[in-house]
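Peer 1: Sequence and computational prediction follow.
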Amino acid sequence: MRREFVQLEIEKGVAYVTLTRPDKYNAINYQMFKEIDSVISELKKDRAVKLVILSGAEGNFSSGLDVKSVMNSPLQAVGLLFKWLPGNANLAQRVSCGWRALPIPVIAVIEGCCFGGGMQIALGADIRLVSPEAKLSIMEAKWGLVPDMAGLISLRELVGKDRAMLLTMTAKVLSAQESLEVGLVTEVAQSPMARAKELAEEISCTSPDANAAIKMSINKSWTASVRQLLSRESISQIRLLMGKNRVIAAKRNSQDAKGVEPKSEYRVRQSGW
């Protein structure tokens, strides 16, 4: 599909996804929802992509849902919320939990405002890097709404239940440092994009199959039973042992230990991760 509000660029195995509606502080309208969903689907199929860096254009991540735009069209509201089964994710939820479903690391670079729906999207990332001047808020209660974009999946893993209640019910706007202290973000960096590229370089030196297995294991086992966790670890390890990227990882590690510049390049990610 032709994209107007989301830009996708792939460079050396890193996908740069940028929300591009800067005149509205990257507020999310219906078309942007569809475009984010489309990008996630495209990246899921591209086994050459090793990592995603998600950001907003011109100094802001996202000011949240463009309520006026969506509410002016009942069909758009239905399109966002419709689902065939209650347990399935609708379009509004896929733009958050969809990042979690990708078998590659996703780093959110947060500058300026990250409110409401923007915060829900950022919560779908695996790592959140914020600039010192960034402002973050789970803001839906301010508009008399409940956060319904699946960000709670990650929020419940990041903070205690009482903290989640407080942040959600008060719609408090947090500074970057406050967000770090409560666990909403991973790091505060003077230049979060530069830091994201640095991490991308590090992560790209490891096996994409191992990273896919690690992400899947942590996400699915975080609240699972011990038996499920043990089973998932064993199955993943067997698959990795049988893959060619594991052999390349061992060779690279051996070369690195000897002080030799690693020459082995990882193959694309195995299918099925």
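Peer 2: Great, that's in hand.

Peer 1: from here on, contacts and neighbour counts on C-alpha atoms
Peer 2: OK.

Peer 1: Report how many residues lie close to residue 212.
Peer 2: Using other Cα atoms under 10 Å, residue 212 has 20 neighbouring residues.

Peer 1: Can you point out the buried residues in the helix or strand harbouring it?
Peer 2: Using DSSP states H and E, residue 212 maps to helix 208-221. By neighbour count on 16 or more other Cα atoms under 10 Å, the buried set for helix 208-221 is 208, 209, 210, 211, 212, 213, 214, 215, 216, 217, 219, 221.

Peer 1: likewise stretch 233-245?
Peer 2: 233, 236, 240, 243, 244, 245.

Peer 1: Included below, for side-by-side comparison, is a second structure:
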Amino acid sequence: MHAVTDGDGFVLVEHPRPHVALVTLNRPERMNSMAFDVMVPLKTALDEITHDNDIRVVVLTGAGAGFSSGADHKSAGSVPHVAGLTRPTFGLRSMEVLDDVILALRKLHQPVIAAVNGAAIGGGLCLALAADIRVAGSDAYFRAAGINNGLTASELGLSYLLPRAIGASRAFEIMLTGRDVDADEAERIGLVSRRVPAEDLLPTCYDIAERIAGFSRPGTELTKRTLWTGLDAGSLEAHMQAEGLGQLYIRLLTSNFEEAVAARKEKRPPSFTDDK
């Protein structure tokens, strides 16, 4: 199984079976958090994969004990092409980098299977939701974390994608409480299509991928496209812009995020306010 890596090795692309690409977020010491040093090469890898006509199905997973823990609170990495920008514009450009990854997964020619191992938190939950199929290992869990950090739970298409996956009432409850959803519940409510023992996660996803790869290319591509079209009541891209602006509004105009990080470090409940 030959592996292709980005310059820092934070994204691995392997070919475990014919016509199947395994894309692994490879920063296990940070629970594969969505630092820009990981997300920028992930977007590059997806851009290359969508035009690789030998690849028929993509499996997306995380190295180590987690799928992706969302925002990196310690080392966010470098955002490209932002030299000379003010803080508000820097925030907008940063948001676009992450938005583009979610949209790339949606627009990929090939169906994407998220092999969710361990934590899928915040943006990591969004990555899973942007996939076409989700399979959870028995140790997987999901959390819409923004609300716990003094922000909105809406980010990277989450308030658009989650209700479409599990229904409005469940999505409201999960996003407004910030609670964890374990693999058993995720299967029961339809957040994932199945739960399997952790050791069977990748083999199960490869088996699904091989079955899909055996069908006609235009058949699978058009099925993916029409399924998403049928779910879209409006524009995901426009929704993500509004969602991201709401997140930035709270992030830039309050100190709630800093309070959440400090409280977690000091092992105390956070005390959120509405002003800086």
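Peer 2: That came through fine. Just so it is clear, the model here is predicted, and its values are computed rather than measured.

Peer 1: Kindly provide the TM-score of these chains.
Peer 2: After superposition, the two chains reach a TM-score of 0.73 (TM-score structural alignment, normalised by the length of the first structure), with 220 aligned residues with a Cα RMSD of 2.5 Å.

Peer 1: which among the buried residues of helix 208-221 of the first structure gets closest to residue 145 of the first structure?
Peer 2: Taking Cα to Cα as the measure, residue 145 of the first structure lies nearest residue 219 of the buried residues of helix 208-221 of the first structure, at 27.1 Å.

Peer 1: That closest one pairs with which position in the second structure?
Peer 2: Per TM-score structural alignment, the equivalent position to residue 219 of the first structure in the second structure is residue 228.

Peer 1: that older thread, tilt between the very next helix or strand once past the helix holding residue 212 of the first structure and helix 208-221?
Peer 2: Tracing the chain past helix 208-221 of the first structure, the next element assigned as helix or strand by DSSP H and E is helix 226-241. If you take axes from the mean of the first three to the mean of the last three Cα atoms, to 10 degrees, helix 226-241 of the first structure sits at 170 degrees to helix 208-221.

Peer 1: just how off-centre is helix 226-241 of the first structure within its chain?
Peer 2: The chain centroid and the centroid of helix 226-241 of the first structure are separated by 24 Å under Cα atoms, centre = their mean, to the nearest Å.

Peer 1: List of residues touching that helix?
Peer 2: 209, 210, 213, 217, 221, 246 (Cα atoms under 8 Å, 6 or more residues apart in numbering).

Peer 1: Which part of the second structure matches whichever helix or strand comes after that helix?
Peer 2: Using DSSP H and E, the next helix or strand after helix 226-241 of the first structure towards the C-terminus is helix 244-257. Across the second structure, nothing matches helix 244-257 of the first structure (TM-score structural alignment).

Peer 1: Which positions in helix 244-257 of the first structure come out as buried?
Peer 2: Buried, per 16+ other Cα under 10 Å, within helix 244-257 of the first structure: 244, 245, 246, 247, 248, 249, 252, 253.

Peer 1: Between those residues, which sits nearest residue 66 of the first structure?
Peer 2: Nearest to residue 66 of the first structure out of these is residue 245 (Cα to Cα; 43.5 Å).

Peer 1: So the closest one sits against residue 211, correct?
Peer 2: No - when contacts are counted by Cα atoms under 8 Å, residue 245 of the first structure is not listed as touching residue 211 (11.0 Å).

Peer 1: ok, back up a step: greatest separation within the contacts of helix 226-241 of the first structure: which pair is it?
Peer 2: Farthest pair in the contacts of helix 226-241 of the first structure, by Cα to Cα: 221 and 246, 22.3 Å.

Peer 1: rewinding a little: and the match of residue 219 of the first structure, how close does it get to residue 161 of the second structure?
Peer 2: 10 Å (Cα to Cα, to the nearest Å).

Peer 1: check contacts around the aligned residue in the first structure for residue 105 of the second structure.
Peer 2: In the first structure, the residue matched to residue 105 of the second structure (TM-score structural alignment) is residue 99. Shown in contact with residue 99 of the first structure (Cα under 8 Å, 6+ apart): 40, 106, 124, 125.

Peer 1: What lines up with residue 132 of the first structure in the second structure?
Peer 2: Taking TM-score structural alignment for the superposition, residue 132 of the first structure sits opposite residue 138 in the second structure.

Peer 1: Its match contacts residue 195, correct?
Peer 2: Yes - contact criterion Cα under 8 Å: residue 138 of the second structure and residue 195 qualify, at 6.2 Å.

Peer 1: Between the two, point out the one with more neighbours.
Peer 2: residue 195 (23 against 20).
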